[in-house]
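*Asks:* kindly return the folded structure for what I paste below:
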Amino acid sequence: MKLNLTKPLVVFDLETTGLDIVNDRIFQLSYIKVYPDGKEERENIYFNPQKPIPQEVIELTGTTNEDVADKPTFKDLSKELEEKFSGCDFAGYNSNHFDVPMLSEEFYRAGINFDFSKCRLIDAQAIFHKMERRNLAAAYKFYCGRKMEEDFAAHRADQDTEATYRVLQGELDMYSAERQEEKERQLENNMDALAEFSKTNDNVDFSGRIVWKEMKDANGKVLLDADGKPRKQEVFNFGKYKGWPVVDALRRDPGYYNWICSSDFTSDTKQVLTRIRLRDMGR
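*Replies:* Modelled structure (predicted):
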């Protein structure tokens, strides 16, 4: 459907060195500028981020440090981008949470106060999540074919538990090999497979302060275990040792363990860290 525009809309996406809006940088900006008359302008810009692109980002995006070494910095093109984006609205996917704040931060670093508060910000992900709700009531209707209020009282743990049990049964029925031809649409009816499929992150602790990362050799090749699966190790995901294997950081700075244990971290994080430390000490 043609967009009903009253001013130009910039549909855009960024590739960045990481997800830290303060410390990471943009190395690719792609956008489509759509005008009210239907005219479209497309541009794909690469920047030298002035900091290394991490290996995991290189593998994800296919863009290497050599690819952007001779490109202009964001600041070099910031005035030009300000002119092109002035008077526009913006749209993206998860853009209100990440892409717009990151772009705004880059403008600030370049000495430009681009006022996004004057723009209408459209986030396709937010629309998707609000229109296709992912709560228990929506799941119950989808997998069980009935509305929750027809079968249960609202906001009662015992009722929600029963509904959840029926949803899980409905999921296994819908995604069984008998009903799904495509292998990737099938769910195994065993708890190992369901637990693995349920994972949405690589957190070691619940708060994500420590995460699993693949181990690599000196040439950047992923190390494999006896079953041919990537070997992983616990890595700090915050602070001055972000990206460091936990055991390496604690060997280098033993006081870091005491600082975490005496600070306002969750008990789970402290327990996970203690288990890693004791394991490394051979206890």
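*Asks:* for the rest of this, base every contact and every neighbour count on C-alpha atoms.
*Replies:* OK.
*Asks:* and the host helix or strand of K130, what other elements does it pack with?
*Replies:* Taking DSSP states H and E as the definition, K130 sits inside helix 124-131. In terms of contacts (3 or more Cα pairs under 8 Å, 6 or more residues apart in numbering; DSSP states H and E), helix 124-131 is packed against strand 89-92.
*Asks:* where's the strand it packs on relative to the chain centroid, distance-wise?
*Replies:* 19 Å (Cα atoms, centre = their mean, to the nearest Å).
*Asks:* got it, and stretch 152-159?
*Replies:* Centre to centre, stretch against its chain (Cα atoms, centre = their mean), the figure for stretch 152-159 is 32 Å.
*Asks:* and that stretch, end to end?
*Replies:* When the termini of stretch 152-159 are compared using Cα to Cα, to the nearest Å, they are 6 Å apart.
*Asks:* ok, and what's touching that stretch?
*Replies:* Applying Cα atoms under 8 Å, 6 or more residues apart in numbering, the contact partners of stretch 152-159 are D160, A163.
*Asks:* how about the helix holding K130: buried residues?
*Replies:* Taking 16 or more other Cα atoms under 10 Å as the neighbour-count basis, helix 124-131 is seen to contain the buried residues A126.
*Asks:* how about this one, so we can line them up?
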Amino acid sequence: MKLNLNKPLVVFDLETTGLDLVKDRIIQISFIKVMPNGEEERGDYLINPECHILPVITELTGISDDDVKDKPTFKQVAKTLSDKFVGCDFAGFNSNHFDIPLLAEEFLRAGIDFDFSKCRLIDACNIFKKLERRNLASAYKFYCGHRMEDDFEAHRADQDTEATYRVLMGQLDYYTEEKQRQLGEDPEGRVLTNDMDCLAAFSKTNNNVDFAGRIVWAEAKDSHGNTIYDKDGNPVLVECFNFGKYKGRTVVDVLQHDPGYYSWIMGGDFTYNTKQVLTRIRMREI
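*Replies:* Coordinates of the predicted model:
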């Protein structure tokens, strides 16, 4: 099935030095940029993380210090990637939880304010877990009819990117009303719409404002603790802190009554993205 796109979609995957959004770095980024007319552009970069790659990561990915010692740093390729990605939506496997947040961190460390809040983020892993609850290898076998180890080399970003792209297209082919009826399934709740807004909404699994979940969306309350609704009857959502002594308090209220809390976060061991989101809220209110 051809993706129904009204702007480019970047299907991507990262290999990294670890899973810490603050401390770890990208060592490989691979992507397929799919255009609305169906044309595809592929990119694959090995990245020098400017730190030692642990043996366990080398064993997992096949990427060693020697493989990246002469490769560009992320900062050196950041502008090129930003130019390629601007105006695009993004898709990956477990990307909303890890790849997008880490990519956002790397852009900010490189001095590039890439605003992912303007992008629709489609996570084939979340779609799969909601409908079948497996991992990428199982998803590939289920939707593509092959064993992933027969078609790809495991734990390489370029290989996983290709597999994720095929899984996403396979999901759209599989979760149609016609296909579900052929399988004898009730299609209610098991049909995916070939539309990036719908896929992004279905991929979303949390109410985070920042990627790390330090700030979340919550229903606004009046002075009596009752939910406030807009003119269409939907709850009004406001940004609230999700940790520490102000957990559950709105960000705006805390910034007004304890301005020093902003400075404490800006100087603390928080992700650049969290600091960026907090600063945007602060500037908006000013």
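*Asks:* please state their TM-score.
*Replies:* The pair, once superposed, lands on a TM-score of 0.50 when counted by TM-score structural alignment, normalised by the length of the first structure; 151 aligned residues with a Cα RMSD of 1.9 Å.
*Asks:* excluding chain neighbours, what is closest to the alignment partner in the first structure of E285 of the second structure?
*Replies:* Matched by TM-score structural alignment, E285 of the second structure corresponds to D280 in the first structure. Nearest non-adjacent residue to D280 of the first structure, counting by Cα to Cα, 6 or more residues apart in numbering: V247, 6.8 Å away.
*Asks:* just give the number of residues close to the equivalent of R252 of the first structure over in the second structure.
*Replies:* With TM-score structural alignment as the criterion, R252 of the first structure lines up with H257 in the second structure. The number of residues packed near H257 of the second structure is 9, by other Cα atoms under 10 Å.
*Asks:* where's H257 of the second structure relative to A163 of the second structure, distance?
*Replies:* Going from H257 of the second structure to A163 of the second structure by Cα to Cα gives 50 Å.
*Asks:* next one: D232 of the second structure
*Replies:* 41 Å.
*Asks:* those two - which one has more neighbours?
*Replies:* Set side by side, D232 of the second structure and A163 give different neighbour counts by other Cα under 10 Å, the larger being at A163 (21 against 6).
*Asks:* so is the more buried one in a helix, a strand, or just coil?
*Replies:* helix (DSSP: H, G, I helix; E, B strand; the rest coil).
*Asks:* look up how far Q169 of the first structure lies from whatever residue of the first structure lines up with it.
*Replies:* Matched across to the first structure, A163 of the second structure falls on A163, judged by TM-score structural alignment. Remark: distance between A163 of the first structure and Q169 of the first structure (Cα to Cα) = 10 Å.
*Asks:* these two touch, right, the residue nearest to D280 of the first structure and I276?
*Replies:* Yes: V247 of the first structure is in contact with I276 according to Cα atoms under 8 Å; the separation is 7.2 Å.
*Asks:* which of those two has more residues huddled nearby?
*Replies:* Using other Cα under 10 Å as the criterion, V247 of the first structure and I276 rank with V247 on top: 20 against 16.
*Asks:* before we move on, the earlier item: can you identify the element that follows the helix holding K130 of the first structure toward the C-terminus?
*Replies:* Immediately after helix 124-131 of the first structure, counting by DSSP H and E, sits helix 136-144.
*Asks:* helices or strands next to that following helix in the packing?
*Replies:* Under the contact criterion of 3+ Cα pairs under 8 Å, 6+ apart, helix 136-144 of the first structure touches helix 148-151, helix 157-174.
*Asks:* pick the most deeply packed of the ones you listed.
*Replies:* Ranked by mean neighbour count, these are led by helix 157-174 with a mean of 15 (mean count of other Cα atoms under 10 Å).
*Asks:* so where is the helix or strand that comes right after that one in the second structure?
*Replies:* Following helix 157-174 of the first structure in sequence order, the next helix or strand is helix 191-198 (DSSP H and E). Alignment note (TM-score structural alignment): helix 191-198 of the first structure is matched to residues 196-203 of the second structure.
*Asks:* that stretch vs the first structure, average distance?
*Replies:* Comparison of stretch 196-203 of the second structure with the first structure after fitting gives an average deviation of 0.7 Å (mean Cα distance after the TM-score superposition for the first structure).
*Asks:* F152 of the first structure matches what in the second structure?
*Replies:* In the second structure, the residue paired with F152 of the first structure is F152, using TM-score structural alignment.
*Asks:* residues near that match, how many?
*Replies:* Should you count by other Cα under 10 Å, F152 of the second structure turns out to have 14 residues around it.
*Asks:* where's it relative to L121 of the second structure, distance?
*Replies:* Between F152 of the second structure and L121 of the second structure the computed distance is 25 Å (Cα to Cα).
*Asks:* now N242 of the second structure
*Replies:* In this structure, N242 of the second structure and L121 of the second structure are 22 Å apart, going by Cα to Cα.
*Asks:* higher neighbour count, these two?
*Replies:* A side-by-side neighbour count of N242 of the second structure and L121, using other Cα under 10 Å, places L121 first with 26 against 19.
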